[in-house]
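Chemist: give me a model of this one.
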Amino acid sequence: MRTPTCHGRVITTLVGCTALVLAATGTAQAASHPDLGRQTLAAHDGWASEGTGTTGGSAADADHVFTVTTWDEFRAALTAAAGAPSVIKVKGTIDATSQGCASFEAPGYDFDQYLADYDPAVWGLDAPLTGEQEELRAASADNQKLGIMAFVPADTTIVGVGRDAGIRGASLQIKGVENVIVRNLTIEAPLDCFPAWDPTDGETGAWNSEYDAVVVYGSRHVWVDHNTLTDGRYPDSTLPSYFGEIYQQHDGLLDIVRGADLVTASWNVLADHDKTLMIGNSDSAGADDRDKLRVTLHHNHFDGVVERAPRVRFGKVDAYNNHFTVTAGQKYGYSFGIGIESRLVAEKNSFTLPASVQAGTILKKWKEAPLTASGNYVNGAATDLVAVHNAQYPAEQLASGAGWTPELRTKVNDPRALPGLVGRNAGAGNLC
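Modeler: This next block holds a predicted model:
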């Protein structure tokens, strides 16, 4: 609760999500709270504020404001939203997979038979899978794709109502559109019911999954703000192993790919996930991605994630004032991945690392590309991330100097304040 302050004869306070006005008599009267569905991205708040800015569905008329409580209602609202500015308010938690994986199974698909048919001791590791059970697995996967993908139209705001709004098991597709806002939602990553076994992937084969929680694909002017994205009920630690490999059922939390541009992701929590945030999904996609993939990441909390926070190809990415927490004993690869033709600026971020993780691991070199990394703090101490990386990995030297200076920033905080500031205020439920 915010401490009441006196303004003449009126004291204003917030209780949960309800604004109260206390008059001189002490009588409490409800005051209007700002409608999140009508809010727009502030000027100069990252790349998504460039040019025309990002307004989402803030101009929606009464016929294009929808409140949904089920997955079917949500998808129906997305259909009805097409063609006009719209606001979709999610109340409570909606679940795209409430009927379970069995509801997507093609007739005749039998996972036990699948395992028996494609056991490396039977099938080997040299040939791609063929045969009835692989065809039925693929058909089942197609059924799931149709069931859990939701395509967001242009000029739309999707916003959670209150502190407990969320979406489970879905893949939000912001594809080929402009001007979208997603705020105040707890989004549990979809669980791929039918991962594909690829015996030729690596020396021992691997399970490969699909479905990112949120995908920005070829879209412009997108603002993703105050959400919590996580594996939720199904962290990787709970997943089984088959053929000696983890039965991977997760892909990314937030991917920004294929010519996407002018994106701001702010005040989100991205937690307990492996391949977290990818900006540019292929080294061969330069024709689509070159001079695009301009993304701002600020005041996000990357908590217990393994890698890709983010991994960057091609784009001019401004990552400032984010907080990264790595816990003792967790799997950890790196935070910032430096990919082909990327121009990452990573400034005034904070990192909390256990003693087992060296600061040089924060950066990962995938391809030759310069970056700017300044004003960052690790465990409360100012740290030159490029210098400590180059000292730790002498054969993988990184070059300093991204060659551009971000201008679209609002307030920049002292990185030493970020563990508390971001820890308290990032994520769903903190906009009230």
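Chemist: can we go C-alpha only for contacts and neighbour counts from here?
Modeler: OK.
Chemist: burial count for Ala43?
Modeler: Neighbourhood size, Ala43 [other C-alpha atoms under 10 Å]: 16.
Chemist: OK, contacts around the spatially closest residue to it that is not a sequence neighbour?
Modeler: Nearest residue to Ala43 in three dimensions, chain neighbours excluded: Ser49, at 5.7 Å (C-alpha to C-alpha, 6 or more residues apart in numbering). Counting by C-alpha atoms under 8 Å, 6 or more residues apart in numbering, Ser49 makes contact with Leu41, Ala42, Ala43, His221, Leu262, Thr264, Leu408.
Chemist: this one as well, want them side by side:
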Amino acid sequence: MNPLRWHGHAMRRVTVLTGCTALVLTLTGTTAQAGHPDHHPRDTARQTLPADDGWAAHGTGTTGGAAADAERVYTVSTWAEFKAALAVEGTAPRIVKVKGLIDAVSQGCDAFAEPGYDFDAYLEKYAPETWGRETDLSAEPDDSPEGLRRASAARQDQAIKANVPANTTIIGVGRNAGLKGASLQIKGVDNVIVRNLTFESPVDCFPQWDPTDGAQGNWNSEYDSAVVYGSTHVWLDHNTFTDGEHPDSAAPTYFGMLYQQHDGQLDIVRGADHVTASWNVFTEHDKTILIGNSDSESTAAGDRGHLRTTFHHNLFKNLVERAPRVRFGQVDVYNNHFVAGEDYSYSFGVGKESQLVVEHNAFTLPAGVSPAKVLKRWNDAPLTAAHNRVNGRPADLIAAHNAANPATPLRSGAGWTPTLRGKVLPAWAVPFVVDHGAGAGRLR
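Modeler: Predicted structure coming up:
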């Protein structure tokens, strides 16, 4: 049996036993891509996406800043330096090396507050017993508590977002590099690579109360860790996305609802296309990944035929939902490990005109949680789900869903067959391989 080779160094052979079967793996100290020969440069900052590695390899492929001249290679250790490196003019290739953990909100939320903003005054004015639940706050004047909240939110928005230019590689140096409280905006550009970073989810300092959102109203927040908006050829690899020091479990409750200060970890929206997310960890979050952000015809026109995304060898752990939720796109999800926690709602959201292919994945569910919860139907859209395992056993995810939801069945057959794949592991081998290889700090 030929071993599966991964890019990297410090290789060691490991035999995984399962029943009567043995799988011999050639592991590196940190991994990059299963099933491809070790042909990339030793400098990880100049590595490019291998051929046939998911949708980001389509067409011109994804090279990021691999060809950057020496003067366009930047090593940064502060938020100001990071934004300055991205702001350097021109679209010639660039490499931004992140050293250590960079905190985009080191000064704290108070630094963004508009003079006069007072959260206690906000709670007093918009309490449901006085404001009611029939009128939203959009018409509130600028000098009202809501108006001051809007101004404060705008200041935070400007401070924590960083726009990524075309032909850029952003890569963490070593095992402890990352961005805290930042929102990476990959917007309207082509050819971007992001690797080896820990993203601690940005905390919205000024969530908005919407009394008309649902029967009880809701707190709505902004800021994703990374947004791919109308961009093409994007490779996200060996990153860790987490809520870190600010989990939802620690958030207070106001007006009877969780004071939600997180949005998503990764959004792929507004006609974005040709994206590969590989060997990442997505953990400790609620609304994790959104592909296509609206059912409306105004956005559908730009999303149809786009949003093509591949997820492989990622670890999805202790999430609530949206791993991912999909509209419109041809999305290939293979060789990922999904580990559900106590607040688990679902993994795949089957949305409008989505064309999901879910194959060769492993799911670890707590006792009492049915495989029927893995898929959630938001709209009638066919999908392919085959060769998956739940708690070590083969599982037909569509049949499980349909047995539990006979009034809203899912249809089988996504209508397309993925071809841009590396070596595909059997689902039984996925937990070991992914758990030992995914995430930031495991790339050399």
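Chemist: picking up where we left off before, what's the match for the residue nearest to Ala43 of the first structure in the second structure?
Modeler: Aligning on TM-score structural alignment places Ser49 of the first structure opposite Ala57 in the second structure.
Chemist: do the same with Ile256 of the first structure
Modeler: Matched by TM-score structural alignment, Ile256 of the first structure corresponds to Ile268 in the second structure.
Chemist: residues near its match, how many?
Modeler: Neighbours of Ile268 of the second structure (other C-alpha under 10 Å): 25.
Chemist: now it: which helix or strand?
Modeler: Ile268 of the second structure belongs to strand 266-269 when elements are defined using DSSP states H and E.
Chemist: elements contacting that strand?
Modeler: When contacts are defined as 3 or more C-alpha pairs under 8 Å, 6 or more residues apart in numbering; DSSP states H and E, strand 266-269 of the second structure packs onto strand 226-229, strand 289-291.
Chemist: most tightly packed of those strands?
Modeler: strand 289-291 (a mean of 26; mean count of other C-alpha atoms under 10 Å).
Chemist: mean deviation, that one versus the first structure?
Modeler: Aligned to the first structure and superposed, strand 289-291 of the second structure gives a mean residue distance of 0.6 Å (mean C-alpha distance after the TM-score superposition for the first structure).
Chemist: show me the longest strand that occurs in the first structure.
Modeler: Selection of the longest strand in the first structure by residue count, based on DSSP state E, yields strand 156-168.
Chemist: with the second structure overlaid, report how far that one is off on average.
Modeler: So strand 156-168 of the first structure averages 0.2 Å relative to the second structure (mean C-alpha distance after the TM-score superposition for the first structure).
Chemist: which residue in the first structure aligns with Val73 of the second structure?
Modeler: When the first structure is aligned by TM-score structural alignment, the residue opposite Val73 of the second structure is Val65.
Chemist: actually, His246 of the second structure.
Modeler: Aligned counterpart of His246 of the second structure in the first structure: Tyr234 (TM-score structural alignment).
Chemist: so how far is Pro190 of the first structure from its match?
Modeler: 9 Å (C-alpha to C-alpha, to the nearest Å).
Chemist: if you count surrounding residues, which of those two has more?
Modeler: Neighbours per residue, other C-alpha under 10 Å: of Tyr234 of the first structure and Pro190, the larger number sits with Pro190, 31 against 17.
Chemist: measure how buried the aligned partner of Gly333 of the first structure in the second structure is and give me the count.
Modeler: For Gly333 of the first structure, the aligned residue in the second structure is Ser345 (criterion: TM-score structural alignment). By other C-alpha under 10 Å, 18 other residues sit near Ser345 of the second structure.
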